[in-house]
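Asker: Have a look at this fold, sequence not included:
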């Protein structure tokens, strides 16, 4: 049994001129390239103009006329049937196309190259690149700077690309190892909401729980959240797009707690899906400065754009 192709950009089965993201098991709604956000009307076959050739001026008799008319009629019928099949296929589910199959260079013959498209586009998988100072989220079309004292995670966190502080320490609550800072980038899923403010306001509680409450296996590394307060929120430019952030100071039952920020904004590429970036920075001794959050927000860029930036004001002074 052949393995499914890896995540990456491949020709969209419904629009081959457009690149579409394959997540390793199914097509997503992320697209880029020509007409990636355009939904043109379905083409109708021009039967009279393209399907039937004009009859010659002199046919050479009644029998020749009959043959010519019969041939023209056959071509017309074939064109109509073909047009109906095209329209029927176009009306189908655009997400139901076959999985891409990377071509096998050892398979001879032209069939291998036509049935096995070679992935194209900026990347074949979410990539962190070889630059230690930049995290590339190819799926969402953004890059994030790596602040001094941080590193790119070797693996994704779930389906999220991540930055983190390199050192760990004993969690103050349930046994385990904790980090003093993490930053994750992901596509917003399960919602059609397009308001960055509504998305950030709805996400901040989940971000706080994920950082300081209960983990995925039921442990409470910080003993749970005792209380929180909002310390800042507002509109912010992110890679040339308008976003919104909400920042909480979270106090935990064990340990010093920390700060959590949720940032939402539209991607500047493809279908312009909404992007969510979460920030977690401890409040205890040895934690990175809060200004690192602002440095990352200010340094987010569209992929391939080293100029367009954003940011908002100064960082919040650490409170205890």
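Answerer: Yep, that arrived. In this text, all values refer to a predicted model and were calculated from it rather than measured experimentally.
Asker: okay, CA-based contacts and neighbour counts for the rest of this
Answerer: Fine.
Asker: which non-adjacent residue is nearest residue 179?
Answerer: Distances taken as CA to CA, 6 or more residues apart in numbering place residue 168 nearest to residue 179, at 4.8 Å, with adjacent residues excluded.
Asker: count of neighbours near that neighbour?
Answerer: By the criterion of other CA atoms under 10 Å, residue 168 has 12 neighbours.
Asker: quick one: residue 18 is in a helix?
Answerer: No: counting by DSSP: H, G, I helix; E, B strand; the rest coil, one finds residue 18 to be strand, located in no helix.
Asker: this is the other structure I want to compare:
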């Protein structure tokens, strides 16, 4: 990876700093800076007929530029925005909200197969349902909504949020361990978003993402349909973190990077592989990543069989045969 320029060494950084040049880095993602607070401030009217018209025609609207979208993307954006606007305007009329939300979730890079009831009460202010066979489009950085979710998310929809603490009071009624996606058909103000970010800092017990009409409009203008874009604009306001400082052999697949040559070698059907190295260098993570990739092919099964450390194999520095230990039998 270093040879290919995908990874910079500490020495390269030191040399760059000493010589007064820009250290090696990657191109930073700009989606969040474009979204907040700019679009959140200018789009306080929510989804309007003018916004939908500009999306369909590839125009400009309050900081959102739809001109780079292909005709099919413009049509998809306009349909999703129209569905969400209708749901917001006629909230009490539509009891089955799933059709209207499915179009919006597709813009967010969330596709799914089925919907089911949750068993939770659904007062006029909110509605709950589960989605299964969930597929996130593109790479993900949030294991709670990816590999850890087992393809199932709990969705809560509401027309508006008056107070962030009230929102979490609603969420606490769900005692399941499922990640919760909150879809707000209206808009969150900049003040509400900042309050949401502060509240989420103390509420890491349950994964929560909040998708409102402003975020859907921004995603419609981006046109990528990738969940990675959704993550970048919503993660700072969520009760979700991609980092697992206590993780060892349970490293989520989303947090495994690089090692493409090593992965190919382990997965090569010709011959065997021996993986060795010092402690805490990622040997087990590499093997589990290879196993997960192998299982993506139908009928492929991977087995991980750990050897107990009590086997007392060759001690460090000893090149001869293993020394007999008390209670063992050595055959010649």
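Answerer: Noted; the coordinates are in hand. The shown structure was predicted, so the numbers you read here are calculated from the model rather than taken from an experiment.
Asker: Could you get me the TM-score between them?
Answerer: The TM-score (TM-score structural alignment, normalised by the length of structure 1) is 0.22; 114 aligned residues with a CA RMSD of 5.9 Å.
Asker: how close does the residue nearest to residue 179 of structure 1 get to residue 182 of structure 1?
Answerer: Distance, residue 168 of structure 1 to residue 182 of structure 1, by CA to CA, to the nearest Å: 11 Å.
Asker: roughly how far apart are residue 238 of structure 1 and residue 245 of structure 1?
Answerer: For residue 238 of structure 1, the distance to residue 245 of structure 1 - CA to CA - is 10 Å.
Asker: again but with residue 114 of structure 1, I slipped
Answerer: Taking CA to CA, one finds residue 114 of structure 1 at 46 Å from residue 245 of structure 1.
Asker: what about those two, which has more around it?
Answerer: residue 245 (26 against 10).
Asker: Can you name the residues that contact the nearest residue to that one once chain neighbours are set aside?
Answerer: Distances taken as CA to CA, 6+ apart put residue 263 closest to residue 245 of structure 1, at 4.3 Å, once the chain neighbours are dropped. By CA atoms under 8 Å, 6 or more residues apart in numbering, the residues touching residue 263 of structure 1 are 196, 200, 243-246, 276-278.
Asker: among these, which are in strands?
Answerer: Cross-referencing those against strands under DSSP state E gives 243-246, 276-278.
Asker: Can you redo the residues you listed as TSV, where the extra columns are distance to residue 209 of structure 1?
Answerer: Rendered in TSV, the data for these read as follows (distance: CA to CA, whole Å):
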residue	distance to residue 209 of structure 1
243	22
244	20
245	17
246	15
276	16
277	15
278	12
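Asker: From the residues you listed, pick the one nearest residue 211 of structure 1.
Answerer: Set against residue 211 of structure 1, the nearest of those by CA to CA is residue 278 (9.6 Å).
Asker: residues contacting that closest one?
Answerer: Residue 278 of structure 1 touches 183-185, 207, 260-263, counting by CA under 8 Å, 6+ apart.
Asker: and of those, the nearest to residue 30 of structure 1?
Answerer: The nearest one, if we look at these relative to residue 30 of structure 1 and count by CA to CA, is residue 185, at 15.3 Å.
Asker: State the distance from the nearest residue to the closest one once chain neighbours are set aside to residue 264 of structure 1.
Answerer: Nearest residue to residue 185 of structure 1 in three dimensions, chain neighbours excluded: residue 277, at 4.5 Å (CA to CA, 6+ apart). Separation of residue 277 of structure 1 from residue 264 of structure 1 (CA to CA): 6 Å.
Asker: who's more crowded, these two?
Answerer: The residue with more neighbours, out of residue 277 of structure 1 and residue 264, is residue 264; 31 against 22, by other CA under 10 Å.
Asker: residues contacting that one?
Answerer: 196-197, 199-200, 243-245, 274-277.
Asker: Export those residues as CSV, with columns for distance to residue 64 of structure 1.
Answerer: Shown next, in CSV, are the contacts of residue 264 of structure 1 (distance: CA to CA, whole Å):
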residue, distance to residue 64 of structure 1
196, 71
197, 74
199, 72
200, 75
243, 72
244, 75
245, 78
274, 65
275, 67
276, 70
277, 73
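Asker: Identify, from those, the entry nearest to residue 81 of structure 1.
Answerer: Ranked by distance to residue 81 of structure 1 (CA to CA), the contacts of residue 264 of structure 1 are led by residue 274 at 41.3 Å.
Asker: about what we covered before: now the contacts of residue 264 of structure 1: which count as buried?
Answerer: Among the contacts of residue 264 of structure 1, those classed as buried by 16 or more other CA atoms under 10 Å are 196-197, 199-200, 243-245, 274-277.
Asker: Just give me the closest of those to residue 66 of structure 1.
Answerer: Using CA to CA, these come closest to residue 66 of structure 1 at residue 274, 62.3 Å.
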